[in-house]
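A.B. asks: Everything below, folded, please.
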Amino acid sequence: MEENLAFADLLRLMDERSTAFQAAVAAAPSLDMQVPSCPEWTLLDLVQHLVEGRHKWAAIVAAGAADAPAEFSAPAAPREREAVPAWFAASVRELLDALREAGPERGCWTWWGDSQSPQTSGAVARHQLQQLAVHTYDAQATVGTPQPLSSEVALDGVDEFLTTCCAGTEPWPHKPAVVDYHATEGRSWRLWVSADRTRTAQLPHGTTADEALEPADVTAWGTAHELVMFFYGRIPTQSLRTEGDQGILDQLHA
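C.D. replies: Here you go, the predicted model:
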C-alpha cells in the first residue's frame, strides 16, 4: 500500500498552498468578487473563513487531548486591502507553529470522532492541508487562474477524505453498497457503506474493478485532482467516468 504524506511534507505543502492562496488574492481586482464555487462568499469572506479556521485549529492543537474544542479568538479583518495577505499569512504561521510544537502524535479534539483518521495533531495537519488546497483552488478560480492540485497533494487528499469524512459509524439510510475510486495516477480505494459502519481501504496497486475481491456497485475514475474536487462538490458526478449505479454516488454526496 502507498504511504501517506509525512508530517514534515504536510507542513511544507501547507506553507506552499498558503503562498499560492496569497498570490491569488493579490491578483484579484477586488476582494468583493464572488467566489464561483462558494457563491454565498466574496473573496474577502473566503480569506476570513480561512483565517478563523487557522486560529481555531492552532488553539485546538495547542490544547492537546480534550473533550471539546479549545476557545480561540481571531483578529478582525484589517480595513486596508494591502494588509489582508499579511493577516492571512499570520494565521497560517500560528497553525504551523502549533503543529511543529505538538509533533504528529499528540492527541487533540477533532470533529471526526470515530472515523478511520486518528484524533491527533498529525491528522489535523493532513486535513488542514486539504482545506488550504481546495480553498486555494477556489481563490484561483475566482481570479480566472485555477491550477489543479498537484498529484502529491491530491492523492493524499483522496485518502484523507475517505478516511476522515466518510469512514465512521454515522448510519447509512440506504442499501449497503460498495464503491470503488480509481485515480489515473495508479492508486485505488474501496468504500463499504452500510447501516452499521462505513469503512475504506486502499486497494493493491494496479487493481481494476474486475480484480477486486467482490464487484463494486459503482466505480468512478478520474485524476486524483478530479476525485478531490468531486468529493468537495467542486465538480459534478458527470465529470468523472463511472460504471454501475451512479445514484449511489449522488446519495453519498447528499
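A.B. asks: rest of the way, CA atoms for contacts and neighbours
C.D. replies: Fine.
A.B. asks: As a check, name the ranges of all strands in the stretch 1-150 of the chain.
C.D. replies: Taking DSSP state E, counting those that start in this stretch as the test, the strands found in the stretch 1-150 of the chain are 34-35, 38-42.
A.B. asks: Tell me which of these lies nearest to residue 84.
C.D. replies: Among these, the nearest to residue 84 by CA to CA is strand 38-42 (13.7 Å).
A.B. asks: what comes up buried for the closest one?
C.D. replies: Judged by neighbour count using 16 or more other CA atoms under 10 Å, the buried positions of strand 38-42 are 38, 41, 42.
A.B. asks: Identify the residues contacting that strand?
C.D. replies: Defining contact as CA atoms under 8 Å, 6 or more residues apart in numbering, one finds that strand 38-42 is touched by 31, 32, 33, 34, 35, 138.
A.B. asks: Check the offset of it from the chain's centre.
C.D. replies: 18 Å (CA atoms, centre = their mean, to the nearest Å).
A.B. asks: re earlier: just the buried subset of the contacts of strand 38-42, written out for ChimeraX, thanks.
C.D. replies: To isolate the buried members of these in ChimeraX, using 16+ other CA under 10 Å:
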select :31,33,34,35,138
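A.B. asks: Need the max-distance pair from the contacts of strand 38-42.
C.D. replies: So, those by CA to CA: farthest apart are 32 and 138, at 14.2 Å.
A.B. asks: what are the ranges of the helices in the stretch 51-200 of the chain?
C.D. replies: 84-102, 121-142, 151-161 (DSSP state H, counting those that start in this stretch).
A.B. asks: what about residue 98, distance to residue 92?
C.D. replies: 10 Å (CA to CA, to the nearest Å).
A.B. asks: Same check on residue 44?
C.D. replies: For residue 44 relative to residue 92 (CA to CA), the value is 16 Å.
A.B. asks: Also residue 196?
C.D. replies: 38 Å.
A.B. asks: Could you check which of those two is surrounded by more residues?
C.D. replies: Each of residue 196 and residue 92 has its neighbours counted (other CA atoms under 10 Å); residue 92 has more, 23 against 13.
A.B. asks: Contacts only, for the more buried one.
C.D. replies: Applying CA under 8 Å, 6+ apart, the residues contacting residue 92 are 15, 18, 51, 54, 55.
A.B. asks: Most neighbours out of those residues, which is it?
C.D. replies: residue 54 (24 neighbours).
A.B. asks: Relative to residue 169, how far out is that residue?
C.D. replies: With CA to CA as the criterion, residue 54 and residue 169 are 28 Å apart.
A.B. asks: cool, and residue 71?
C.D. replies: 27 Å.
A.B. asks: Could you export the buried residues of strand 38-42 as TSV, including distance to residue 133?
C.D. replies: Below are these laid out as TSV (distance: CA to CA, whole Å):
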residue	distance to residue 133
38	15
41	17
42	18
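A.B. asks: To compare with the earlier structure, here is another sequence to fold:
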Amino acid sequence: MRLIDERSTAFRAVVAAAPDLDAQVPTCPDWTLFDLVKHLGGGDRFWAAIVAAGPADGPPAEAVAARAALEVPREPEALPAWLAASTQLLLSALREVGPDADCWAWWSGLQTPRTAGGVARHRVQESAVHTYDAQLAAGAPQPLPVGVALDGVEEFLFTCVASPSAWPHKPTTFDFHATEGRSWRLTVDGDGARSTRIPAPTAAAGEGLDAAGVSIHGTAGELVIYLYDRIPAESLRLEGDPGLLDLLRAWEPGH
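C.D. replies: Coordinates of the predicted model:
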C-alpha cells in the first residue's frame, strides 16, 4: 500500500504542475491529461468498491454504481485533492479487509489471486505506468523506481498474461531479462500461459534451460513500459524470433 501511495503522490505532483490539462498523452493517444486523471482516480474508487464488496462472480453492483456516478472536478486546483481522496478510499478499503480477503477481479486467478492483495499489487503498477504517462505528457518522463519495475514485470506476466486458454500457435517460450539481475520465462502452449522466475543469463545459469523462442533484454522499467505497450520491442535488445512478440501481442485469451 505504501507503493500505491508513493506512485499516486508522484502522479498528483505532475497534475498539480501541469499548465494544460488538455495536453495530449502520447502513450494514450485518445486521452488528454484530464482523461488520464479521471481514469486513474476513477480506477482507485472502482477497485475500492470491489474490495469492500467481497467475493463476487462479476463486477459488484456497488463498484459499477460508483463508476457510473463518478464526478471529477474540472478546476485544476481541485484535482489533486480529488485524486488524493480517491487513493485514500482504495487504501482504506485494502486496510479494512486485509490482503487475503477474496474479491472479484478480471484476471484468471491462475497466478495472481483474486484477493485484495492481488488488487493492491496490480494498482501499484497502474499508478506507476500512468505516472510515467503523465510525466511524458508534461515533457519530463522519469524511469520507474527499480523495485516497482522489477515487481512490475512479474506482476504483468502473472496477472495480464497468465491464462488457462490454449495458445493457438506452436508452443514456445519468451524470456524476459532485466539488467538489474532478474529473469522470467513465459511458456505458452495448449495448456495456456504461465510464467516463472529463471536464473539471470550467465554461462552457468543457461545450462539446463532450452533456448527461448525469443528473449527480451532491458532494464526492468523498460520491460514494464514495453509490456504495457508504451515503447516498441525494437527499443529493447532481442534474441530469437521477434515475430513471436507480435503473436503474443495479438493473442486475446479468455480469462
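A.B. asks: Work out the TM-score between the chains.
C.D. replies: Once superposed, chain against chain, the TM-score is 0.92 (TM-score structural alignment, normalised by the length of the first structure); 244 aligned residues with a CA RMSD of 1.4 Å.
A.B. asks: ok so, going back, and of the helices of the stretch 51-200 of the first structure, who's closest to residue 183 of the first structure?
C.D. replies: It's helix 151-161; of the helices of the stretch 51-200 of the first structure, that one is closest to residue 183 of the first structure (CA to CA) at 7.9 Å.
A.B. asks: Quick one: distance of that closest one to the chain centre.
C.D. replies: Centroid separation for helix 151-161 of the first structure versus its chain: 8 Å, with CA atoms, centre = their mean.
A.B. asks: repeat for stretch 17-25 of the first structure
C.D. replies: So, by CA atoms, centre = their mean, the centroid of stretch 17-25 of the first structure is 17 Å from its chain's centroid.
A.B. asks: Give the aligned range of that stretch in the second structure.
C.D. replies: On the basis of TM-score structural alignment, stretch 17-25 of the first structure is assigned to residues 7-15 in the second structure.
A.B. asks: Counting neighbours, which bits of that stretch end up buried?
C.D. replies: Buried residues in stretch 7-15 of the second structure (16+ other CA under 10 Å): 7, 8, 9, 10, 11, 12, 14, 15.
A.B. asks: Over to stretch 110-123 of the first structure?
C.D. replies: For stretch 110-123 of the first structure, by 16+ other CA under 10 Å, it's 110, 112, 115, 116, 117, 118, 119, 120, 121, 122, 123.
A.B. asks: want to try TSV for the residues you listed, with distance to residue 231 of the first structure as columns?
C.D. replies: TSV is the format used below for those (distance: CA to CA, whole Å):
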residue	distance to residue 231 of the first structure
110	20
112	16
115	17
116	17
117	17
118	20
119	22
120	23
121	23
122	21
123	18
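A.B. asks: before we move on, back to that, make TSV out of the helices of the stretch 51-200 of the first structure and add distance to residue 242 of the first structure.
C.D. replies: Shown next, in TSV, are the helices of the stretch 51-200 of the first structure (distance: least, CA to CA, whole Å):
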stretch	distance to residue 242 of the first structure
helix 84-102	37
helix 121-142	23
helix 151-161	17
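A.B. asks: looking at the ones you listed, which is closest to residue 76 of the first structure?
C.D. replies: Nearest to residue 76 of the first structure, of all the helices of the stretch 51-200 of the first structure, is helix 84-102, at 9.1 Å by CA to CA.
A.B. asks: Okay, angle between that closest one and helix 121-142 too, please.
C.D. replies: Angle, helix 84-102 of the first structure to helix 121-142, by axes from the mean of the first three to the mean of the last three CA atoms, to 10 degrees: 160 degrees.
A.B. asks: how close does residue 28 of the first structure get to residue 179 of the first structure?
C.D. replies: 39 Å.
A.B. asks: quick one, which of those two is more surrounded?
C.D. replies: Taking neighbours as other CA under 10 Å, residue 28 of the first structure and residue 179 compare with residue 179 leading, 23 against 16.
A.B. asks: any idea what that one aligns with in the second structure?
C.D. replies: Checking TM-score structural alignment: residue 179 of the first structure goes with residue 174.
A.B. asks: ok, now residue 107 of the first structure?
C.D. replies: Match for residue 107 of the first structure (TM-score structural alignment): residue 102.
A.B. asks: Likewise for residue 252 of the first structure?
C.D. replies: Match for residue 252 of the first structure (TM-score structural alignment): residue 248.
A.B. asks: Any idea how many residues pack against its match?
C.D. replies: Residue 248 of the second structure: 14 neighbours (other CA under 10 Å).
A.B. asks: same check, this time on residue 125 of the first structure
C.D. replies: 25.
A.B. asks: ok, now which ones touch it?
C.D. replies: Applying CA under 8 Å, 6+ apart, the residues near residue 125 of the first structure are 7, 10, 11, 99.
A.B. asks: re earlier: any chance of the contacts of residue 92 of the first structure in CSV with distance to residue 61 of the first structure as columns?
C.D. replies: Shown next, in CSV, are these (distance: CA to CA, whole Å):
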residue, distance to residue 61 of the first structure
15, 17
18, 19
51, 16
54, 11
55, 10
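A.B. asks: what two of those residues are the furthest from one another?
C.D. replies: Every pair of those checked by CA to CA; the farthest is 15 and 55, at 15.1 Å.
A.B. asks: any idea how far the aligned partner of residue 121 of the second structure in the first structure is from residue 159 of the first structure?
C.D. replies: Aligning on TM-score structural alignment places residue 121 of the second structure opposite residue 126 in the first structure. Distance, residue 126 of the first structure to residue 159 of the first structure, by CA to CA: 10 Å.
A.B. asks: can you check residue 142 of the first structure too?
C.D. replies: 27 Å.
A.B. asks: Next: residue 179 of the first structure.
C.D. replies: 14 Å.
A.B. asks: burial count for residue 188 of the first structure?
C.D. replies: By other CA under 10 Å, 27 other residues sit near residue 188 of the first structure.
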